[in-house]
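>>> predicted coordinates and the sequence they were generated for:
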Amino acid sequence: MIELLPLVMFAVVCLALMLGYPVAFTLAGVALMFAGGGIIGGIFDPSLLLTFPGRLFGIMSNYTLVAVPLFVFMGVMLEKSRLAEELLGNMAKVCGRLPGGLGLSVILVGALLAASTGIVGATVVTMGLMSLPTMLRHGYQPALATGTICATGTLGQIIPPSIALVLLGDVLSSAYQQAQLKLGVLNLQTVSVGDLFVGAVVPGMLLVALYMGYLLLVAKVKPAAAPKVVEVGESQGVSKLRLVLSLVPVLVLITLVLGSIISGIATPTEAAGVGAMGALILAALKRQLNLSRLREVMRATTRVSAMIFTILLGASLFSLVFRGFGGEELVHHLFEQLPGGVFGAMVVVMLVIFLLGFILDFIEITFVVVPIVGPVLLAMGVDPVWLGVMIAINLQTSFLTPPFGFALFYLRGVAPESVPTSAIYRGVAPYIGLQLLLLLVLALWPQLVTWA
């Protein structure tokens, strides 16, 4: 029974989170409760807790994690500067005459917004407020409109610079080093956030292409579900010029951030600083920057960053106690007993993460689940970059899956009451299928992730 304590710990944490208790304090509280009971019972080494201050210092001095508040600042500033709103309006005027053109515009702008912000919730809410009324007004089927917006909003989970990939990169790097130590490797290698960004580029583009292909197919088979939008009173040439002028700032910012990382000119943290400054400049050029807006953006950035780092501290304590009870050895033993070897273990981990995505945010899963299963899978020979991208896409899929998908809740909060929740659920179903298809493709051809 004692050897099953790590699984009991994990179950207690999930139960407490489902009851609505704060994530960070739940993780730390459960860990301390079990550690205290273990010390009293003589089954937990109290000296392990003395290593926790060193862990805290390591987290707070981690240069990679500085990128998190900078990317959050960049995303919130771009959201407040209404850059996406202008881009969507101009692109809709150019593409609206095509079958499903307005939906294609939503997907393209959502992908650009994801590449600019990396924040799923902000992208879903922004696209919902901007595009859903327009799509419904022009006769788009409610299920198709809401499904497209939800799916597009979650692209920030996989398209760089994604905050999820930043956090996954840091956690997987530690897990990779633990796996190498377990295998007796002396020259330890790491996994950088830049590696994950490069690995996620092709899957992100494939996902956007799949979304667009599906929408074009619907527009051809059922034209009434995605009708053409005919705008009058403005020439096509003027619309294209405005589109180019609105596209240039976004593309320049994406190129500066991603291009500098992929080319090796800058680290992700340095590129995040460039992105934050670029967002400030764009907001100023659009005359959307003032003291009140800057204060609003800084408060939002502080709130999100504090939440992430507090959860990280609680998860670090939970992970320490989990390992102190022999949790890592238990997971490794369970994986070895699974049929199918590495494939079987990978399928189980993907299924568990998918199900946990219903009740936990990607931050909790990254900080709690990945440190537990990551070292074991990596020690079994799984490529760390491929594993990170697969986890990110898997979480993105769970965010769309009824009835608990977070993206569904975000859109339900801003959608008109005339749009039933059942329509949102029906609308995301085809996009969930496309994401599962992408996971299968990446499982069969991992070179699409590890090409670099």
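Done, it's in.
>>> only C-alpha atoms for contact and neighbour calcs from this point on.
OK.
>>> helix/strand/coil for the residue lying closest to residue 159 once chain neighbours are set aside?
Leaving aside its chain neighbours, residue 159 sits nearest to residue 204 (5.2 Å; criterion: CA to CA, 6 or more residues apart in numbering). The assignment at residue 204 comes out as helix when based on DSSP: H, G, I helix; E, B strand; the rest coil.
>>> then this one, side by side with the first:
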Amino acid sequence: MGDYLHIFMFVAAFAALLTGYHVALTLGGIALVFAALGVAFDVFEPRALIFWPSRILGNMSNQVLAAVPLFVIMGVVLEKSRVAEDLLNATGRMLAGVKGGLGYSVVLVGALLAASTGIVGATVVTMTLIALPSMLQQGYDKRIATGTIAASGTLGQIIPPSIVLIVLADTISNANAQARQTMGQPPSPVSAGDLFSGAILPGLLLVGLYLAYLALMAFIKPNSMPARSKTADADLGIETPSPARTAFAFIAPMTLIIAVLGSILGGFTSPTEAAAVGAIGAILLAGIRMRMDESNPGWLMKISLAGAGSLILLILTVWGIKLGIVGNLPQDAPPSDFFTQSAFGKIYASSICGLIVAGIVASLFTLSNQKKLQISLNGAAEVTSMVFLILICAGLFSIVFRGLGGDEFIEHMLVNIPGGMWGALIVTMIVMFFMGFFLDFLEITFIIVPLVAPPLIMLGADPIWLAILMAINLQTSFLTPPFGFALFYLKGAAPPEIETPDIWHGAIPFIGLQMIALLAVMFIPQLVTTLIS
């Protein structure tokens, strides 16, 4: 029996997770139980457990994972401050009079929210609460409306900066190091920036496929996607926003996205540094947005605006230094040299940073006064705690599973599948797809990926390409009935007249589009590798 404990351990963990027990505690508890059984059957060396504390300390000092709480804060603050709602309403007005215009708005705003929040659940719930009532009131078919919202919400899985990609980057990097060590090759690190670059074209491909499908439906069944009346706001007694308010709705999130992604993809900052910029920028934008609701915004809004402008100026300065336009520094010199080696640089940095700090304080005061700060911080703390608790307990699970010989079993099974790398990849994709029905992406990333990725890399799979395939696959399983998590999020926030079969039928066409994207990335690796420097 001891020779099969690794199989029993995996089955027991899967069964326990299906019962609804807390994920992290389930993984940790199952690991301890099977560690004890392994010691009893003399197939597990208890000294292996001494690596667990060092793994926890390693996670605490991991610069890639440090980006997770910062991106979570960025997404939660933007969600709670109604920046997303303003963006959707402004886009809907812009496309008024166009058949299917509100559907296009949902897809476009879903893509922008994915690039600014990276949290699938938050995006789906936000879009459901904001867009679904408007779509139903406008006469949209329930299936098209719900399918569009669910699919657009899952774009947060693949469009950077995505929490999925950050976690996958750390896992794939470790798997790649393990595979190369086994093959006797020098290490070749995989960064979160590499995955962000690799995910851009597949993400845009998905957005294009969604828009093309909606355009086709608007042509074939125009009554299912009627145009929004240009006087819809007036008919409902809603005051048309001022041009300044409309401009802010577009410019604010776009500026934040460009600042964060541009810094990462341009090689100006690491993902963690860009995440800090994103969190600060989100707080500043939220403070400005909340003050815009007041008849007399006052001096706090001016300070927040000054802070936001200073942050943009600081980002542009750092970009200029990196490009050699500002400072005339030697090649590869850190940007900090510009701010420390001259009197002007010191005064400039002090002034800019002082304004940014003042803007942050003003925005935090505004959010606190509007009862949004505590809600945002609580939400961010819950998501972050969940991620890292699962990560810690998954580390214990991995140590015990490997100690029982589970990694060797998985490697032997994949290597001996007919078809070589392609056969093993297809089987892995199918297994992960069905796992996604029952397990969250964190559980799959922390449990399944470390087991299957090293053998696939040793068989010849490019680690970045493999990670993007896994991300798209998980995105598809998030949308697939009857267990897709995005469908549960949507149903929980939808009005009573939306029934579960409507949601399921609406999601099916978008699942087909995601499968097309998955196959395209699988057979055209250049979609992933083109933008990687």
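Structure received. Owing to the predicted nature of the structure, the values given are computational and were not obtained by experimental measurement.
>>> you'd agree the residue nearest to residue 159 of structure 1 is up against residue 157?
No. Assessed by CA atoms under 8 Å, residue 204 of structure 1 is found out of contact with residue 157, at 9.3 Å.
>>> more crowded one of the two?
residue 157 (29 against 22; other CA atoms under 10 Å).
>>> separation between that one and residue 200 of structure 1?
10 Å (CA to CA, to the nearest Å).
>>> one more: residue 377 of structure 1?
Taking CA to CA as the measure, residue 377 of structure 1 and residue 200 of structure 1 are separated by 20 Å.
>>> which residues does the residue mapped onto residue 450 of structure 1 from structure 2 contact?
The equivalent of residue 450 of structure 1 in structure 2 is residue 529 (alignment by TM-score structural alignment). If you count contacts by CA atoms under 8 Å, 6 or more residues apart in numbering, residue 529 of structure 2 has them with 198, 465.
>>> higher neighbour count, residue 377 and residue 200 of structure 1?
residue 200 (29 against 25).
>>> my guess is that one contacts residue 159. True?
Yes. Taking contacts as CA under 8 Å, residue 200 of structure 1 lies within contact range of residue 159: 6.4 Å.
>>> how many other residues sit next to residue 368 of structure 1?
Count around residue 368 of structure 1 with other CA under 10 Å applied: 24.
>>> excluding chain neighbours, what is closest to it?
residue 315 (5.6 Å).
>>> kindly report the same for residue 433 of structure 2.
Closest to residue 433 of structure 2 by CA to CA, 6+ apart is residue 477, at 5.4 Å.
>>> what is the burial count for that neighbour?
By other CA under 10 Å, neighbour count at residue 477 of structure 2 equals 27.
>>> mind listing what whatever residue of structure 1 lines up with it touches?
Here residue 477 of structure 2 is matched to residue 398 in structure 1, going by TM-score structural alignment. Residues counted as contacts of residue 398 of structure 1 (CA under 8 Å, 6+ apart) are 354-355, 357-358, 405.
>>> now these as TSV including neighbour count?
What follows is these, written out as TSV (neighbours: other CA atoms under 10 Å):
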residue	neighbour count
354	22
355	16
357	24
358	19
405	22
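>>> for those residues, give me JSON lines that also has distance to residue 17 of structure 1.
Formatted as JSON lines, the contacts of residue 398 of structure 1 follow (distance: CA to CA, whole Å):
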{"residue": "354", "distance to residue 17 of structure 1": "16"}
{"residue": "355", "distance to residue 17 of structure 1": "14"}
{"residue": "357", "distance to residue 17 of structure 1": "12"}
{"residue": "358", "distance to residue 17 of structure 1": "12"}
{"residue": "405", "distance to residue 17 of structure 1": "16"}
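>>> related to what we said a few turns ago, and the gap between the match of residue 477 of structure 2 and residue 433 of structure 1?
Applying CA to CA to residue 398 of structure 1 and residue 433 of structure 1 gives a distance of 11 Å.
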